[in-house]
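Chemist: Next one to model:
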Amino acid sequence: MRKLVYFVASTLDGFVAGPDGSDPTGPGGFWSPSQDYVSHLVEEYPETLPGPARAALGVTAEGVHFDTVLEGRKSYEIGLAAGVTNAYPHLRHLVFSRTLTKSPDPGVELVATDPVAAVRELKREGGKDGKKGKEGKDVWLVGGGELAGTLHGEIDRLIVKLNPLTVGTGIPLLGRSAVFAPTAWELAGHTVLESGVAFLTYDRRPGTPRSSDG
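Modeler: Okay, the predicted model is just below:
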C-alpha cells in the first residue's frame, strides 16, 4: 500500500508560511532557497519542483518518490494568483476544495469529498493511472497546513526541510485548527546541507494510534 508523505519546508519554530499564508519563497517572501537546497531537490526529489522551475533548470526526470500530489484550496490559489493553473503537470494533481466548482486546468482534479476517505482510497490505488492492483509511488501532501492537520492521522511519513530560520508566528506545520493528537515518529534518515538546511525523514512509529480511526 502506498504511503502519504508530508514533504514540507518549515522554519525552526515550526511554521510553513507567514501569517497571511503566502508562499515564503515567493515575491516578498521571508526565505530565499540556497543553491545547495535547490541542487538537492533536483538530485533527490526532482518531482517536487514546480513545472516552471523544472523547465528553467532543465529537469526532465520522472518522479523518484511520488506520482501524485495533494494540496488544499488556499495553497493551490497561491499558484493561481501567479498565473499557474497546474504547478505539477508531471504528477497526478488533486486539489481539495468544497468551494471551487470547476477546475481551472484539465490536469487538476477537484475533490470535494472527505479528505481522509479520499486519501485512504488513493493509498489503495495503483498510482498515477488510478488503476488498482498495480503498486504506484507514494502520495505527496504538499500542503497547506490546514489540509495537513485534517490528514494528520493518515500521514505515514514526514519529511521536513528544516530551515535555519525563525519567524515568530505564521501557519503551523499542521495548521491552526489541528486537534490535539500526540503521535510518535521514528527518525528514518537525515541530510544536512552546508547552508544549514536539514532534510529530516520520520516514519510513523508502528502501533501509534491514528486520530482518523475514531
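
Chemist: make it CA atoms for all contacts and neighbour counts henceforth
Modeler: Will do.

Chemist: what about the residue nearest the centre of the chain, which SS state?
Modeler: Within the chain, one residue has its C-alpha closest to the average C-alpha position: by Cα atoms, centre = their mean, that is V142, at 1.6 Å. Counting by DSSP: H, G, I helix; E, B strand; the rest coil, the backbone at V142 sits in strand.

Chemist: Likewise for the one 5 residues further on?
Modeler: Assigned state for L147: helix (three-state reduction, three-state DSSP).

Chemist: Surely it touches S75?
Modeler: No - distance between L147 and S75: 9.4 Å, which falls outside the contact criterion (Cα atoms under 8 Å).

Chemist: hang on, T201 is in a strand, isn't it?
Modeler: Yes - according to three-state DSSP, T201 belongs to a strand.

Chemist: Is it correct that it is in contact with L162?
Modeler: No - look at T201 against L162 with Cα under 8 Å: they stay out of range, at 10.5 Å.

Chemist: now the other sequence, so there's something to compare against:
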Amino acid sequence: MTTIYYTGCSLDGFIATPDHSLDWLTSRDIDEQGPMHYASFRERIGACVMGATTWQWILDHDDDPWGDLPTWVMTHRTFEPVKAVTFSAEPVEQVHAAALDVAAGKDVWLVGGGDLVGQFHDAGLLDEVWIQYAPVTLGAGAPVLPRHVELRLEEVTRNRDFACLRHSVVR
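Modeler: All right, here's what the predicted structure looks like:
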C-alpha cells in the first residue's frame, strides 16, 4: 500500500487560484484513457484523505459528491454528513492508520491541499507524489507543496496538454 499525493498543478507550482478556481486545469486537453489519467489512477485507490477547502470545492461543483470511496476530510468545520465520508480533526497519523485499514490493500490518495500533504510528509507517511503539470502559470494561489520535500523522479510521460511526473519521496 502506497500513500500518494496525486494532483494537477500550474507550471509555477499552484493547485488552485487564490479564489479556489480550477478552470485553468479542467479546460485543458487530456486523454481520459491516457497515461497517468485519473480513471486509471482511481482504480488503485482504496481510501482518500483531503482538506476542508478541497471538500468544499467538491461540494460546490459536484451534485453527487464522491460516491462510496472511504474518505477522511481533515477539518474543524461542520459539514452535512455524507455517506463514506468521515470528518476528523485527529492527528494525520491516526487518520492514515484508519485509511490504510479500510483501503483493503489498495493505495491511499492524498487529494489536497499542499499543507495537509506536508503534514503527512512530516510524519513520514507520504510515499509518492504524482503531478500533472498544465501549460499555464497562475502567479499566485494554493501552492502544490509548501514544504521542503526531497523527491526522486521515477516516471515522466505526456498526456496531451499535460507533462505527467511520478516521484518517490526520499527519506
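
Chemist: coming back round to it: which residue in structure 2 aligns with the residue nearest to the centre of structure 1?
Modeler: Applying TM-score structural alignment, one finds that V142 of structure 1 aligns to V111 in structure 2.

Chemist: ok, and the closest non-adjacent residue to that match?
Modeler: The spatially closest residue to V111 of structure 2, leaving aside those adjacent along the chain, is M50, at 5.0 Å (Cα to Cα, 6 or more residues apart in numbering).

Chemist: do Q119 of structure 2 as well
Modeler: Using Cα to Cα, 6+ apart, the nearest residue to Q119 of structure 2 is V92, at 7.1 Å.

Chemist: returning to what we had before: kindly state which residue of structure 1 is aligned to the residue nearest to V111 of structure 2.
Modeler: Under the alignment (TM-score structural alignment), M50 of structure 2 pairs with E71 in structure 1.

Chemist: contacting residues for its match?
Modeler: Residues in contact with E71 of structure 1 (Cα atoms under 8 Å, 6 or more residues apart in numbering) are L94, V95, F96, L141, V142, G143, G144, L147.

Chemist: Tell me the one among these nearest to I155 of structure 1.
Modeler: When the contacts of E71 of structure 1 are ranked by distance to I155 of structure 1 (Cα to Cα), L141 comes first, at 8.6 Å.

Chemist: Near the closest one, how many other residues are there?
Modeler: For L141 of structure 1, the number of neighbouring residues by other Cα atoms under 10 Å comes to 24.

Chemist: is it true that it touches A9?
Modeler: No - taking contact to mean Cα under 8 Å, the distance of 11.8 Å between L141 of structure 1 and A9 leaves them out of contact.

Chemist: which residue lines up with I131 of structure 2 in structure 1?
Modeler: Under the alignment defined by TM-score structural alignment, I131 of structure 2 corresponds to V160 in structure 1.
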